[in-house]
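S.K.: Need a 3D model of the sequence below.
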Amino acid sequence: MNEPLPARQVRAVYDAETITVYQAYDPHIAEPALAAQTFVSPFKRERMTWIKPSFLWMMYRSGWATKPGQTRVLAIAVSRNGFAWALDNSCGSTPAADETHEAWKARLAASPVRVQWDPERDLQLNRLDYRAIQIGLSGEAVHRYVDEWITAITDITPLAHQIAAHLNKGDTATARDLLPTERPYP
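M.R.: So this is what the prediction gives:
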């Protein structure tokens, strides 16, 4: 019998050195990033940038790479040390159970990283009972991400379109087989 998944657990593609996160952009941001293998202008470091380890959550957000401004989906290999720094320097998007709203607002203002947990998605992009982590980087965290943590950027838009095409034909088994293998992150 399968154990139910924890309500909040980071699940991702990772190896000994890196963890894969996803972002979706317009081609005018994605193309220079792919060429430079990091984010460069017109990417704006001044804005919060959200990274997502869940492939299906990214597909939900980008509509299988079809929504305006999100037609290119990038898989970004990030150093595990950088990912750990982000989590260690994060603040939740809502107050902790034992925290006053004022204390949380002060902690949020001082933190360069925001974490929120949104419903994970299944292959048809329906909500699941457990959550996927979303990590918002701002200030110092964006600079570290762009300058230090990124080790590779890959365009996975063709994979998103391929899986969506199989789903549109009703070929769920093939679509499922093409999904990146995500496992609980330690």
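S.K.: use CA for all of it now, contacts and neighbours both
M.R.: OK.
S.K.: which residues sit in contact with the residue nearest the centre of the chain?
M.R.: Geometric centre of the chain, nearest residue: residue 52, 0.9 Å, by C-alpha atoms, centre = their mean. Listed by C-alpha atoms under 8 Å, 6 or more residues apart in numbering, the contact partners of residue 52 are 21-23, 58, 133-135.
S.K.: and what of residue 5?
M.R.: Contacts of residue 5 by C-alpha under 8 Å, 6+ apart are residue 130.
S.K.: The residue lying closest to residue 62 once chain neighbours are set aside and residue 24, how far apart?
M.R.: Distances taken as C-alpha to C-alpha, 6 or more residues apart in numbering place residue 70 nearest to residue 62, at 5.5 Å, with adjacent residues excluded. Using C-alpha to C-alpha, to the nearest Å, residue 70 is found at 5 Å from residue 24.
S.K.: what do you get for residue 177?
M.R.: Following C-alpha to C-alpha, the distance that separates residue 177 from residue 24 is 22 Å.
S.K.: who's more crowded, these two?
M.R.: residue 24 (28 against 10; other C-alpha atoms under 10 Å).
S.K.: which residues touch the longest helix along the chain?
M.R.: Scanning the chain for the helix with the most residues, using DSSP state H, yields helix 157-168. Helix 157-168 is touched from outside by 59, 64-65, 71-74, 124, 172, 174-176, 178-179, with contacts defined as C-alpha under 8 Å, 6+ apart.
S.K.: quick one more, to check against the first:
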Amino acid sequence: MKIKLKKYKEQLQDWPQKGHHIMAQYDDEKIIVYQSYKRKIGEFTVKNQYFGGEFSLERMTWIKPNFLWMMYRNGWGTKEGQEYVLALHLKMSAFKRYLENAVYSSYDHNLEISREEWQDQIKESSVRLQWDPDHDPFGNKLERRAIQIGLRNEFTRSFAKEDIILIEDISDFVQEQHHFVLNNSLENLIIPEEKPLVFNDENLNKKLRLNQN
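M.R.: Down below sits the predicted model:
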């Protein structure tokens, strides 16, 4: 795997405990995001290094940069149809483009626009943005919020082929680490090394409600 790994307990000391944070592994060129699929889609994708075959370009596809949120969502790769866990090395420029075009998937007054304006944006945009409770390795909710991004139409097509640098199958790694969780042995748990992502673009940070401390 071409992912940097670090003990969970060591990382926990440095992570923010609450607020809106994009927890991820990234550098200037790329960011790691995660998805889970059934075996046929996963095998095709890893072999060909793009999304095709039984992958639907017509449906919205959700990406998650936070490893433990993905593990909560797919039950550490045990949920039906989510056994094949992929780590996608995504161009940072593409990830930023998604967020610049994203519209919140549900309305609230913090958006500083009317419900009608939000509804118009929803109709026009092909990117959805959602903040959900983050989770610990056991699936317990945390105060910190985790981001997920939904893509459709031209963004799904771009994501499927042009925006990805590398696709890795990390299913075996996920299974190995799941054993430590099942045995309540978090001192041995190793996960991708992650830190909060903040952009140089203050308008984007404000739109995403990112906490910067």
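S.K.: Tell me how the two chains score on TM-score.
M.R.: Remark: TM-score between the superposed chains equals 0.94 [TM-score structural alignment, normalised by the length of the first structure]; 184 aligned residues with a C-alpha RMSD of 1.6 Å.
S.K.: ok so, going back, among the contacts of helix 157-168 of the first structure, name the ones in strands.
M.R.: Using DSSP state E, the subset of those located in strands is 72-74.
S.K.: Do you have the helices of the second structure handy? List them.
M.R.: Counting by DSSP H, the helices of the second structure are 8-12, 39-48, 67-74, 92-100, 115-124, 154-161, 171-182, 202-208.
S.K.: mind checking what residue 113 of the second structure lines up with in the first structure?
M.R.: In the first structure, the residue paired with residue 113 of the second structure is residue 99, using TM-score structural alignment.
S.K.: how much space is there between that match and residue 133 of the first structure?
M.R.: 21 Å.
S.K.: Compare those two (neighbour count), which wins?
M.R.: Of the pair residue 99 of the first structure and residue 133, residue 133 is the one with more neighbours under other C-alpha under 10 Å, namely 21 against 11.
S.K.: Enumerate every residue touching the counterpart of the more buried one in the second structure.
M.R.: Under the alignment by TM-score structural alignment, residue 133 of the first structure pairs with residue 147 in the second structure. If a contact means C-alpha under 8 Å, 6+ apart, then residue 147 of the second structure has 20-22, 64-66, 129-132 as its contacts.
S.K.: how about 10 Å then?
M.R.: Contact analysis of residue 147 of the second structure by C-alpha atoms under 10 Å, 6 or more residues apart in numbering lists 20-23, 63-66, 69, 129-134, 208.
S.K.: mapped onto the first structure, which of those residues hold?
M.R.: Mapped onto the first structure and checked by both residues aligned by TM-score structural alignment, their matches' C-alpha atoms under 10 Å, the contacts of residue 147 of the second structure keep the contacts 20-23, 63-66, 69, 129-134.
S.K.: coming back round to it: tell me the residue in the second structure aligned with the residue nearest to the centre of the first structure.
M.R.: In the second structure, residue 52 of the first structure lands on residue 64 (TM-score structural alignment).
S.K.: What about residue 87 of the first structure, how many residues nearby?
M.R.: Each residue near residue 87 of the first structure was counted by other C-alpha under 10 Å, and the total is 15.
S.K.: I would like the range of the second structure that aligns with stretch 152-162 of the first structure, please.
M.R.: Mapping stretch 152-162 of the first structure onto the second structure (TM-score structural alignment) gives residues 166-176.
S.K.: Any buried residues in the matching stretch, and which?
M.R.: 166-171, 174 (16 or more other C-alpha atoms under 10 Å).
S.K.: Which position in the first structure pairs with residue 131 of the second structure?
M.R.: In the first structure, residue 131 of the second structure lands on residue 117 (TM-score structural alignment).
S.K.: Do I have it right that that match meets residue 54?
M.R.: No. Using C-alpha atoms under 10 Å, residue 117 of the first structure is not in contact with residue 54; the gap is 11.2 Å.
S.K.: Which one of those two is surrounded by more residues?
M.R.: residue 54 (24 against 18).
S.K.: tell me the angle the longest strand belonging to the first structure makes with helix 55-62.
M.R.: Criterion DSSP E: the longest strand present in the first structure is strand 127-137. Going by axes from the mean of the first three to the mean of the last three C-alpha atoms, to 10 degrees, strand 127-137 of the first structure is angled at 80 degrees with respect to helix 55-62.
S.K.: once aligned to the second structure, how far is strand 127-137 of the first structure on average?
M.R.: If you overlay the two and look at strand 127-137 of the first structure, the average distance to its match in the second structure is 0.4 Å (mean C-alpha distance after the TM-score superposition for the first structure).
S.K.: And for stretch 79-86 of the first structure?
M.R.: Mean for stretch 79-86 of the first structure is 0.3 Å (mean C-alpha distance after the TM-score superposition for the first structure).
S.K.: looking at the second structure, where would I find the counterpart of that stretch?
M.R.: Under TM-score structural alignment, the match for stretch 79-86 of the first structure is residues 91-98.
S.K.: Residues contacting the matching stretch, please?
M.R.: With contacts defined as C-alpha under 10 Å, 6+ apart, stretch 91-98 of the second structure is touched by 26-33, 63, 65, 100, 102, 126-129, 149-151, 155, 158-159, 162-166, 199, 201, 204.
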